[in-house]
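# my questions concern the predicted model and sequence given below.
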Amino acid sequence: MKKINLAVVGATGMVGRTFLKVLEEKNLPIENFYVFASARSAGSTLTFMGKEYTVLELTETSFKEHQIDIALFSAGGGTSLKFAPIAAESGCIVIDNSSAWRMDPNVPLVVPEVNPEAIRSHKGIIANPNCSTIQAVVALKPLNEYYGIKRIVYTTFQAVSGAGMGGWSDLEEGLKGNAPKKFPHQIANNCLPHIDVFLENGYTKEEMKMVEETRKIFDNQSLRITSTTVRVPVFNSHSESINVELNKPFEINELKDVISKGEGIIIQDDVANNVYPLAINATGHDEVFVGRIRRDESVDNGVNLWVVADNIRKGAASNAVQIAEWIIQHMM
């Protein structure tokens, strides 16, 4: 297997540091490794595979100068919009964790368990979906393949780590009685039905991301989807209630078996013994946990799912590293 030059852009942030952890676990064939960040963070050091690396300032010549093969970006939309095309022009494949490129028709939006072949169509940039979308589509893929999906109703309960260190700090400080700095209201002992900005249609940007990204990943622009996203006082791992209306009738035990065979899914569904997915148990794992699987008796062919995953790992870092792994195995 070819050894590659790999870079992490935005290496000092919450997702960036998790990139390093996941890359260590995956042990990809890396020849040379580089960590880039803003001028403010340049000069600091990070440890990777037992070796200390100096954080370099990201510049327009970084990718060409170091002959980077693959770069994992988690440095915000503005940085991605500016530097991803520069990297691509230098022959580097960018896997971007921001929302900057997700809905660009020329950029594949990829979850490796769901649509890995979309990677082949890349033109130098591949987008990582939103964290809440990633875990949802992993759980829904087997149902979409076996029964076909007619309609989805998403309700999410999203951890503060999804808002970065500022969100994490707001919960920590809020529990001490201090005022929020990141969120518009106190998050401690509270739930905020407000993630990202509100749009003219009354939905938040986060809610519309889930709608649009799910349609793109499943390659079905007519798929009917609605979404409500809520920030909850949990440090890590998102939980989601997903109501699905299928095109075909089903037997509930057969449907559970179909889901259980999906890639990257672990079923936890034994309510008699209080077994169901929990955020506290999903943290630190890359799998998507599915439980509370039950028929929706208010509609034909309806089913309810409870879906939980670590939003920093599977919802961001691990998904991007899985994409890199697929590229190395299939395209290099």
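Sure, I can see it. Numbering: from 1, shown residues only.
# going forward, measure contacts between C-alpha atoms and count neighbours the same way
Will do.
# quick check: longest helix in this structure by residues?
Secondary structure of the chain per DSSP state H: the longest helix is helix 131-146.
# buried residues in the helix or strand just after it?
Past helix 131-146, further along toward the C-terminus, the next helix or strand under DSSP states H and E is strand 149-158. By 16 or more other C-alpha atoms under 10 Å, the buried positions in strand 149-158 come out as 149-158.
# max pairwise distance over those residues: which two?
K150 and Q158 (25.0 Å; C-alpha to C-alpha).
# list the contacts for R102?
The contact partners of R102, taken as C-alpha atoms under 8 Å, 6 or more residues apart in numbering, are 108-109, 127-129, 213.
# out of the residues you listed, who's nearest L305?
Of all the contacts of R102, E213 has the smallest distance to L305: 19.3 Å, by C-alpha to C-alpha.
# centre of the chain to the helix or strand containing V8, how far?
Secondary structure from DSSP H and E places V8 in strand 4-9. On the basis of C-alpha atoms, centre = their mean, to the nearest Å, strand 4-9 sits 19 Å off its chain's mean C-alpha point.
# check which helices and strands it is in contact with.
If contacts are counted by 3 or more C-alpha pairs under 8 Å, 6 or more residues apart in numbering; DSSP states H and E, strand 4-9 sits against helix 14-26, strand 30-37, strand 70-73.
# then this one, side by side with the first:
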Amino acid sequence: MSRVKVAVAGATGAVGREMLKVLEQRDFPAEVVPFASARSAGSAVPFKGAELTVRELKEDSFKGFDIALFSAGGSTSEKFAPLAAKSGCVVVDNSSAWRMDPACPLVVPEVNAHDLDWHKGIIANPNCSTIQMVVALKPLHDAARIKRVIVSTYQAVSGTGQKAIVELENQVRRLMSGQEAVPEVYPHQIAFNCLPQIDVFLDNDYTKEEMKMVNETKKIMGDDSIRLTATTVRVPVFYGHSESVNVEFEKPLSAKQARAILAQAPGVRVLDNPRERIYPMPIDAAGQDETFVGRIRQDETVENGLNMWIVADNIRKGAALNAVQIAEALIERDLVRVP
């Protein structure tokens, strides 16, 4: 890969810092410059054994850059991503701002890297829970064509951000010392509890997070005929989203065949030996690049049905890694340019 100049917007946040870590670990061929709000400008972030000084994100920040990795929130992306693209910098945005924009590809490189071919300067990074699910579903869809998906997620607090991580830590300490847990980030206590609400409720009584999974999956897979319903739950885990996924196919697909397909699928690691108590868990996925799949078994209540359990690090594959993989694919496909 040729050397490029990369801006990381939102570099002081959890995902921004992970982006820098991934760029370093994958030896991404780039000059990297971190950006953040005026409040964080002048601070330092670690990179390749040294420290990079954070610059203030401004309207003219992207002149001379080839790629910008954004993880600075939806309103920031809405303001600055078009400016970056206008300056000739290709944007990979981690917020939800551009995901359902028909002019912006929504990309998981293992699934639909070909959609990068029609980008117009802004590429959307999907929702974390969607990314890990489609990585596992796409090879099975190619083999037997998916008709319907029922997914229930068990999502870590890191998906909400650093404040939620601190809230879980504080609540555990308070409860273990006989004090009352005080919810501030979440509407209810998260420690030793599960909250069947992620994001706001919509008019159809689904949450925004649930409808993200429905709509994003269809766009990424390029198939509006897939029927999908989701229930998303926040659980007291720090890192790693888990998903119980039930899939109905058009054609027969045995659990053995599914294991063999997934074992060869890019970005997937199969951990599936229940008799030996081997199955994916969030503690296995934390800090790892792969999407882990296990508990693959026939659904005995429906023809051509399978159940599976999918786990991935939501900050890594669910955000930072996927964004960097998109940037790598842009370089490999000679698409680091704004039409």
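Nice, thanks for sending it over. Keep in mind that what you see is a predicted model, and the values were worked out from it rather than measured.
# can you calculate the TM-score here?
The TM-score (TM-score structural alignment, normalised by the length of the first structure) is 0.98; 329 aligned residues with a C-alpha RMSD of 0.9 Å.
# one step back: most tightly surrounded among the helices and strands packed on strand 4-9 of the first structure?
When these are scored by mean count of other C-alpha atoms under 10 Å, the highest mean neighbour count falls to strand 70-73 (a mean of 27).
# that one aligns to what range in the second structure?
Using TM-score structural alignment, strand 70-73 of the first structure corresponds to residues 67-70 of the second structure.
# for the buried residues of strand 149-158 of the first structure, which one is nearest K51 of the first structure?
For the buried residues of strand 149-158 of the first structure, the nearest to K51 of the first structure is Q158 (34.5 Å; C-alpha to C-alpha).
# what lines up with that closest one in the second structure?
Counting by TM-score structural alignment, Q158 of the first structure corresponds to Q155 in the second structure.
# how about that match, what does it touch?
129, 232-235, 237, 240-242.
# make it 6 Å
For Q155 of the second structure, the contact set (C-alpha atoms under 6 Å, 6 or more residues apart in numbering) comprises 234-235, 241.
# tell me which of those fall in strands.
If you go by DSSP state E, those have 234, 241 in strands.
# please identify which of the contacts of Q155 of the second structure is nearest to S225 of the second structure.
Nearest to S225 of the second structure among the contacts of Q155 of the second structure: H241, at 26.1 Å, using C-alpha to C-alpha.
# that closest one: how many residues sit nearby?
Applying other C-alpha atoms under 10 Å, we find 30 residues neighbouring H241 of the second structure.
# for E245 of the first structure, pull up the helix or strand it's in.
strand 238-246.
# average offset of that strand relative to the second structure?
For strand 238-246 of the first structure, the mean distance from the matching residues in the second structure following superposition reads 0.3 Å, by mean C-alpha distance after the TM-score superposition for the first structure.
# so which bit of the second structure is that strand matched to?
Taking TM-score structural alignment, strand 238-246 of the first structure hits residues 241-249 over in the second structure.
# chain center to that stretch, what's the gap?
Worked out by C-alpha atoms, centre = their mean, stretch 241-249 of the second structure lies 16 Å from the chain centre.
# hmm, who's touching that stretch?
144-156, 304-312, 314.
# how many neighbours does A272 of the first structure have?
Neighbour tally, A272 of the first structure, other C-alpha under 10 Å: 6.
# could you grab the helix/strand/coil label for the counterpart of it in the second structure?
For A272 of the first structure, the aligned residue in the second structure is R275 (criterion: TM-score structural alignment). On the three-state scheme (DSSP: H, G, I helix; E, B strand; the rest coil), R275 of the second structure is labelled helix.
# how near is R275 of the second structure to G305 of the second structure?
22 Å (C-alpha to C-alpha, to the nearest Å).
# how about V247 of the second structure?
Counting by C-alpha to C-alpha, the gap from V247 of the second structure to G305 of the second structure is 6 Å.
# and S244 of the second structure, by the same measure?
Taking C-alpha to C-alpha, one finds S244 of the second structure at 13 Å from G305 of the second structure.
# now S152 of the second structure
16 Å.
# one more: L20 of the second structure?
40 Å.
# go on, E210 of the second structure?
E210 of the second structure is 22 Å from G305 of the second structure, by C-alpha to C-alpha.
# which one's more surrounded, those two?
E210 (27 against 24).
# quick one: map the more buried one onto the first structure.
Under TM-score structural alignment, E210 of the second structure pairs with E207 in the first structure.
# so which strand or helix has its match?
In this assignment (DSSP H and E), E207 of the first structure forms part of helix 205-217.
# once aligned to the second structure, how far is that helix on average?
Mean for helix 205-217 of the first structure is 0.2 Å (mean C-alpha distance after the TM-score superposition for the first structure).
# who touches that helix?
133, 195-197, 221, 225, 227-229.
# make a markdown table out of those and add distance to S121 of the first structure.
Output for these, formatted as a markdown table (distance: C-alpha to C-alpha, whole Å):
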| residue | distance to S121 of the first structure |
| --- | --- |
| T133 | 21 |
| I195 | 31 |
| D196 | 30 |
| V197 | 31 |
| Q221 | 19 |
| I225 | 26 |
| S227 | 29 |
| T228 | 32 |
| T229 | 31 |
